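Q: coordinates only, no sequence provided:
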């Protein structure tokens, strides 16, 4: 049986909403990736080139700490990994998450929310730092219905 984990990082709640819909549709367990240092609204101000998120995204080697790493992912065959798009890619904390485990025998399905940009080279960037069988749903609406998600899951399989 294919055991599924839906892991997500959400700064505003949009990705969390979509992750819950995906977990419900896929029959997966939900897991929130929580940063060790929670992002404040000032940290997330992408108009400020000195905001925390701006500085992290400028530094390709930045790996923000995670407060709640899941002790064991061995039981899962498929891991959906969700995030908001920041500067046309996944936030650096997603790289922290992917580098914290061995995904080599797992399917990793990327999903994202965005205020207006696409995923850019996200999948290629993440594939360089994590060996896994990657698939991607692309950018999705945080209001996607369970039926829309089920149809997308069928297309991915």
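A: Arrived safely. What you see is a predicted model; the values in this text were computed from it and never measured.
Q: hey, let's count contacts and neighbours off CA atoms from now on
A: OK.
Q: packing partners for the longest helix along the chain?
A: Under DSSP state H, the helix in the chain containing the largest number of residues is helix 14-26. Under the contact criterion of 3 or more Cα pairs under 8 Å, 6 or more residues apart in numbering; DSSP states H and E, the helices and strands touching helix 14-26 comprise strand 4-8, strand 29-32, strand 78-84, strand 107-113, helix 146-156.
Q: dump these into a markdown table; add distance to residue 44 and mean neighbour count as well.
A: A markdown table is the format used below for the helices and strands packed on helix 14-26 (distance: least, Cα to Cα, whole Å; neighbours: other Cα atoms under 10 Å):
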| stretch | distance to residue 44 | mean neighbour count |
| --- | --- | --- |
| strand 4-8 | 17 | 24 |
| strand 29-32 | 18 | 18 |
| strand 78-84 | 12 | 25 |
| strand 107-113 | 15 | 24 |
| helix 146-156 | 28 | 13 |
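Q: for residue 52, which of the ones you listed is the nearest?
A: Taking Cα to Cα as the criterion, residue 52 comes closest to strand 78-84 out of the helices and strands packed on helix 14-26, the separation being 15.5 Å.
Q: ok, then the element right after the closest one?
A: helix 92-99 (DSSP states H and E).
Q: alright, now check it against this:
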């Protein structure tokens, strides 16, 4: 039996909403990634600047929650917001912790209009033994129909 995990970072709540709908579709376990409360601003533009500084310095934020033992899962669905067409820095931190995970990883993400090269950026962050599968992104306006959209996507993927 395939065991699945949904790992999510949500800055505004949109990706968390998508993750909840995805959990209902997949039946996967779920964990939310957290960072210290003062890591990012409540302002979207200030948060973008902070994330760009983190990327430039190579100092990614520390995750503040415990993660389950990843080796017990066959598939990990990793969700986060698109920040400047890139993977959000807390999600980057998680991806560095995949270690020797040998299953499949699929991204899911929310964006404010265009994901740009999000999936290509995501794929470059995965360690060698991981199998990458194309993911799915939704804009905020699509979240009301998330369950229907995700159901159709998941049926095609599995």
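A: Right, received. Where do you want to start? Note that the coordinates shown come from a computational prediction; the quantities given were computed from them, not determined experimentally.
Q: wait, which of the helices and strands packed on helix 14-26 of the first structure is closest to residue 69 of the first structure?
A: Across those, residue 69 of the first structure has its closest neighbour in strand 29-32 (9.4 Å, Cα to Cα).
Q: and the residue nearest the centre of the first structure?
A: Closest to where the C-alpha atoms of the first structure average out (Cα atoms, centre = their mean) is residue 82, at 2.6 Å.
Q: mind listing what that residue touches?
A: By Cα atoms under 8 Å, 6 or more residues apart in numbering, the residues touching residue 82 of the first structure are 6-9, 15, 19, 110-113.
Q: go with 10 Å
A: The neighbours of residue 82 of the first structure, taking Cα atoms under 10 Å, 6 or more residues apart in numbering as the test, are 6-10, 15-16, 18-19, 22, 32-33, 90, 94, 109-113, 137, 139.
Q: what does residue 45 of the first structure give?
A: Residues in contact with residue 45 of the first structure, defined by Cα under 10 Å, 6+ apart, are 51-54.
Q: still on that earlier bit, how close does the longest helix of the first structure sit to the second structure?
A: Aligned to the second structure and superposed, helix 14-26 of the first structure gives a mean residue distance of 0.4 Å (mean Cα distance after the TM-score superposition for the first structure).
Q: return the distance of that helix from the chain's centre.
A: When distances are taken as Cα atoms, centre = their mean, to the nearest Å, helix 14-26 of the first structure is centred 11 Å away from the chain's centroid.
Q: relative to strand 78-84, how tilted is it?
A: 160 degrees (axes from the mean of the first three to the mean of the last three Cα atoms, to 10 degrees).
Q: what's helix 14-26 of the first structure aligned against in the second structure?
A: When the second structure is aligned by TM-score structural alignment, the counterpart of helix 14-26 of the first structure is residues 14-26.
Q: dump the helices and strands packed on helix 14-26 of the first structure into TSV; add distance to residue 133 of the first structure as well.
A: Conversion of these to TSV gives the following (distance: least, Cα to Cα, whole Å):
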stretch	distance to residue 133 of the first structure
strand 4-8	14
strand 29-32	20
strand 78-84	9
strand 107-113	5
helix 146-156	12
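Q: closest to residue 70 of the first structure out of these?
A: Between residue 70 of the first structure and those, the shortest separation by Cα to Cα is 8.1 Å, and it involves strand 29-32.
Q: in contact with the nearest residue to residue 147 of the second structure once chain neighbours are set aside: list those residues for me.
A: With sequence-adjacent residues excluded and distances taken as Cα to Cα, 6 or more residues apart in numbering, residue 147 of the second structure is closest to residue 21, at 5.3 Å. Contacts for residue 21 of the second structure were tallied using Cα under 10 Å, 6+ apart; they are 15, 27, 143, 145-151.
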